[in-house]
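Enquirer: Can you look at this prediction? I've put the sequence above it.
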Amino acid sequence: AQMFNSFLDATKSAIEMAAIANACDLAVPADGLGFPACGVDDLAHLFRPKAIGGILEREGMVEVVSSLERDGRPVARDLRWGVYVVLRAPNAYAEASFRQYGLRTDATGRYAAMYRPYHLIGLELAISVLSAALRGESTGQARQFNGDVVAVAKRALRTGEVLDGEGGYTVWGKLVPAARSLAEGALPIGLAHGVSLVRDVPAGETLRWSDAAVSDTPTVRARREMEHRFARPAVAAAAE
């Protein structure tokens, strides 16, 4: 039940988008995923930079759509079970191809959406397993550290409380730029499980390493090593 709750409290989406951003060198929203309500017909219009009428802070950014309007009404032709990507035509030939092949575009014709209304999840996992085991090939791996998923207090937390991780009662995972996470010393959601707090944390506040008694485990050491390797350029980027 806790795992499925992580699908509903935004943690699962944040982890997946961090994986995509870090594997594909994409940016993440400055203050977390927005989950805008959007159906397949509006993808290419909505997921453009703000400068040309979209909602994205910039091009090349991850985002997740909601299948419900803010008032609870269902979105027409939603992608509840599906996946999508929005493309920008690099030239006139690609733009013409969008039209000729029937892709749904924005009004300019330069942005197009490709989508599937389904996502086979566990069934697709076999492709990655077999590719790794039989061919020694990865179907996706982190090459950058663009996005991080940090632990945020779901409610007011008290000193001595034990965090219960993603999908639990204490924290949820928020996607933020890795530069911001490192600059703030944020506690990653993956390590916010089974550790006790050493100070009170208000509801909605991002937890920091200094807020919890985190043991020196191999996993923690690996994370700290990664932070050390990325810290200098990331902190500089956060200051810009």
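Expert: Alright, I've got the coordinates.
Enquirer: contacts, neighbours, all on C-alpha from now
Expert: Will do.
Enquirer: Can you list the buried residues in stretch 3-17?
Expert: By 16 or more other Cα atoms under 10 Å, the buried positions in stretch 3-17 come out as Asn5, Ser6, Asp9, Ala10, Thr11, Lys12, Ser13, Ala14, Ile15, Met17.
Enquirer: Could you do stretch 46-55 as well?
Expert: Leu46, Phe47, Arg48, Pro49, Gly54, Ile55.
Enquirer: what about the fifth one, distance to Ile15?
Expert: Put plainly, it is Gly54. 24 Å (Cα to Cα, to the nearest Å).
Enquirer: now swap in the fourth one and tell me
Expert: Using Cα to Cα, we find Pro49 at a distance of 23 Å from Ile15.
Enquirer: Next: the first one.
Expert: With the distance defined as Cα to Cα, Leu46 ends up 22 Å from Ile15.
Enquirer: Tell me where this protein has strands.
Expert: Under the criterion DSSP state E, strands of the chain are mapped to 83-88, 104-105, 111-116, 147-153, 162-164, 171-177, 193-196.
Enquirer: Just put these in JSON lines and tack on distance to Val65.
Expert: Shown next, in JSON lines, are the strands of the chain (distance: least, Cα to Cα, whole Å):
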{"stretch": "strand 83-88", "distance to Val65": "9"}
{"stretch": "strand 104-105", "distance to Val65": "17"}
{"stretch": "strand 111-116", "distance to Val65": "12"}
{"stretch": "strand 147-153", "distance to Val65": "18"}
{"stretch": "strand 162-164", "distance to Val65": "27"}
{"stretch": "strand 171-177", "distance to Val65": "15"}
{"stretch": "strand 193-196", "distance to Val65": "28"}
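Enquirer: here comes the other one, which I'd like you to weigh against the first:
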Amino acid sequence: MALTGLMERRLADGAGPVRVALIGAGKFGAMFLAQVPGSLGITVPVIADLDPDRVRGTLEGVGWRAERIAATRIGDDALAAIAADDVDVVVEATGDPAAGIRHARAAYRAGKHVVMVNVEADALAGPALAREAAAAGVVHSMAYGDQPALICELVDWARACGFAVTAAGKGTKYLPAYHASTPDTVWDHYGLTAEQARAGGMNARMFNSFLDGTKSAIEMAAVANATGLAAPEGGLRFPPSGVDDLPHALRPRALGGQLDERGMVEVVSSLERDGRPVFRDLRWGVYVTIEAPTNYAAACFRQYGLVTDTSGRFAAMYKPFHLIGLELNVSVMSAALRGEPTGSPRGFRADVVAVAKRDLTAGETLDGEGGYTVWGRLTTAAASLAVGALPIGLAHGVRLTRSVAAGAVVRWADVAIDPADEAVALRRALESDHRAGGDAATGTGPAAPAPVA
């Protein structure tokens, strides 16, 4: 039954609305909150944020009436909000991986489903979190509306139809020089002044994470770990590609494309390498490329208007936009009504490692995602563990004990880090499980069907 039908039946049965605790009321949270007043069967009785006063202003700004605001508990104690009796689903939207891990585990202990907007936490230790959620009998879900969940949906569609997935991913604005971008230079790349950015309430570190490649790597790691698709060991290549070129660019290199092999994640750039805009770019969207399993299916691609490569066998499906928090109800309802996630980590296949943006000196403190010292590069979990790489999710507020050259991967052995920290301990347990041959989740996803002549 459709989600709205399930909600109508829930309400008719007297079970009441699905009750959500929102942890972190930034842009994503605000967009979700904007939809709540007009949403069937969803309420938000409690919101936790480090700045409760700002939250009240946010609620007014997204159109909540005074009586609804007054009836909502707003504070800064996330754990109290999670433990509240009138909560069924916890939406974790802080963007802080350590906080996300702490909040998710508290929700599992309280028997609450978790919608993890915090993809940083999933990239750091998502498979371990998903295993704990399953053991507690609750759902750990990616956030519908954010690109990783939408990519997972496209992958599932393709596999359910019997197609081999060649590649899946999203679009972004990328040039190689962006890897060195810092919060001081980020607005130059967006064509804004710092004053204009401040006036628009834009966060330099967050926007820099999108620009320097870190956010793309984090999101693609989450997709790889949820779908079983492979990550490129040497990092994302960001090939320039518009929607009409996806079947050409996102096929194996041996066939003239940009992939190391079939079945990979990749992000396409909306800019040519010389800075010119790509024609019909996919900057705000997501895609999956598929391969026809038979000559008959390839003929059907042509008959029904799919754009293909020159062989006629590779085609693409895509969604040109995503609406982040405006679409989040899909995850909330799926978790509460179906007991199903809209994407969830299934195995530890990909990782995001910290790479020095410049020469770093022993004694310096790393400032993490979107900062001045490191950016996050996608790789395989095996390659990350082989060199003892420090994940980007733990590269914040830690002191270097050894110098690291620009472009080099920062390793666990290069930093002083507290092994008793909850996020560190969970990540180390995930690594130990992987080395022992037992992924900290349920597997790596179904194998893609092999194409035949």
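Expert: Looks like it came in fine. Remember, it's a predicted structure, so these values are computed and weren't measured experimentally.
Enquirer: Out of the buried residues of stretch 3-17 of structure 1, flag the one nearest to Met61 of structure 1.
Expert: Checking these against Met61 of structure 1 by Cα to Cα gives Met17 as the nearest, at 9.6 Å.
Enquirer: List the contacts of the nearest residue to that closest one once chain neighbours are set aside.
Expert: Nearest non-adjacent residue to Met17 of structure 1, counting by Cα to Cα, 6 or more residues apart in numbering: Val62, 6.3 Å away. Shown in contact with Val62 of structure 1 (Cα atoms under 8 Å, 6 or more residues apart in numbering): Met17, Ile20, Ala21, Leu26, Ala27, Val28, Pro29.
Enquirer: One more pass at 7 Å, please.
Expert: The contact partners of Val62 of structure 1, taken as Cα atoms under 7 Å, 6 or more residues apart in numbering, are Met17, Ala21, Leu26, Ala27, Val28.
Enquirer: so the longest helix along structure 2 versus strand 350-356, what angle?
Expert: The longest helix of structure 2 (DSSP state H) is helix 119-136. Per axes from the mean of the first three to the mean of the last three Cα atoms, to 10 degrees, the angle that helix 119-136 of structure 2 makes with strand 350-356 is 150 degrees.
Enquirer: so helix 119-136 of structure 2 corresponds to what in structure 1?
Expert: Alignment of helix 119-136 of structure 2 against structure 1: no match, by TM-score structural alignment.
Enquirer: For that helix, list every residue counted as buried.
Expert: 119-133, 136.
Enquirer: Between the contacts of Val62 of structure 1, which sits nearest Ala236 of structure 1?
Expert: Nearest member of the contacts of Val62 of structure 1 to Ala236 of structure 1, counting by Cα to Cα, is Ala27, at 16.1 Å.
Enquirer: Show me what the closest one lines up with in structure 2.
Expert: Match for Ala27 of structure 1 (TM-score structural alignment): Ala230.
Enquirer: What lines up with Gly388 of structure 2 in structure 1?
Expert: By TM-score structural alignment, Gly388 of structure 2 lines up with Gly185.
Enquirer: can you check Val89 of structure 2 too?
Expert: Per TM-score structural alignment, Val89 of structure 2 is not aligned with anything.
Enquirer: Quick one: residues contacting the residue nearest to the match of Gly388 of structure 2 when sequence neighbours are not counted.
Expert: Among residues not flanking Gly185 of structure 1 along the chain, Arg208 sits closest, at 5.5 Å (Cα to Cα, 6+ apart). Going by Cα under 7 Å, 6+ apart, Arg208 of structure 1 touches Gly185, Ala186, Leu187.
Enquirer: Next, count neighbours for Arg338 of structure 2.
Expert: For Arg338 of structure 2, the tally of surrounding residues (other Cα atoms under 10 Å) stands at 14.
Enquirer: looking at structure 1, which residue ends up farthest from its center?
Expert: Gln100 (32.4 Å; Cα atoms, centre = their mean).
Enquirer: aligned partner of it in structure 2?
Expert: In structure 2, Gln100 of structure 1 lands on Gln303 (TM-score structural alignment).
Enquirer: Quickly note the distance from that match to Tyr287 of structure 2.
Expert: 21 Å.
Enquirer: swap in Lys170 of structure 2?
Expert: For Lys170 of structure 2, the distance to Tyr287 of structure 2 - Cα to Cα - is 6 Å.
Enquirer: what does Gln35 of structure 2 give?
Expert: In terms of Cα to Cα, Gln35 of structure 2 sits 26 Å off from Tyr287 of structure 2.
Enquirer: and those two? which has more neighbours close in?
Expert: Each of Gln35 of structure 2 and Tyr287 has its neighbours counted (other Cα under 10 Å); Tyr287 has more, 27 against 19.
Enquirer: and the longest helix for structure 1?
Expert: The longest helix of structure 1 (DSSP H) is helix 218-239.
Enquirer: Buried residues in it, which are they?
Expert: Glu227, Phe230, Ala231, Ala234, Val235.
Enquirer: how close does stretch 374-381 of structure 2 sit to structure 1?
Expert: Once superposed with structure 1, the aligned residues differ from stretch 374-381 of structure 2 by a mean of 0.5 Å; criterion: mean Cα distance after the TM-score superposition for structure 1.
Enquirer: Contacts for that stretch next, please.
Expert: Under Cα under 7 Å, 6+ apart, the answer for stretch 374-381 of structure 2 is 179, 212-214, 217, 221, 231-236, 348-357, 368-369, 392.
Enquirer: Tell me where structure 1 has helices.
Expert: 2-8, 11-24, 43-46, 92-100, 122-135, 178-184, 218-239.
Enquirer: Where in structure 2 does the fifth one fall?
Expert: The aligned range for helix 122-135 of structure 1 in structure 2 is 325-338, by TM-score structural alignment.
Enquirer: The matching stretch: how far from the chain's middle?
Expert: Counting by Cα atoms, centre = their mean, to the nearest Å, stretch 325-338 of structure 2 is centred 16 Å from the centre of its parent chain.
Enquirer: Over to stretch 196-215 of structure 1?
Expert: With Cα atoms, centre = their mean, you get 22 Å for stretch 196-215 of structure 1.
Enquirer: List the buried residues for it?
Expert: Neighbour-count burial for stretch 196-215 of structure 1 [16+ other Cα under 10 Å]: Ser196, Leu197, Val201, Thr206, Leu207, Arg208, Asp211, Ala212, Val214.
Enquirer: how long is it from one end to the other?
Expert: Using Cα to Cα, the two ends of stretch 196-215 of structure 1 sit 10 Å apart.
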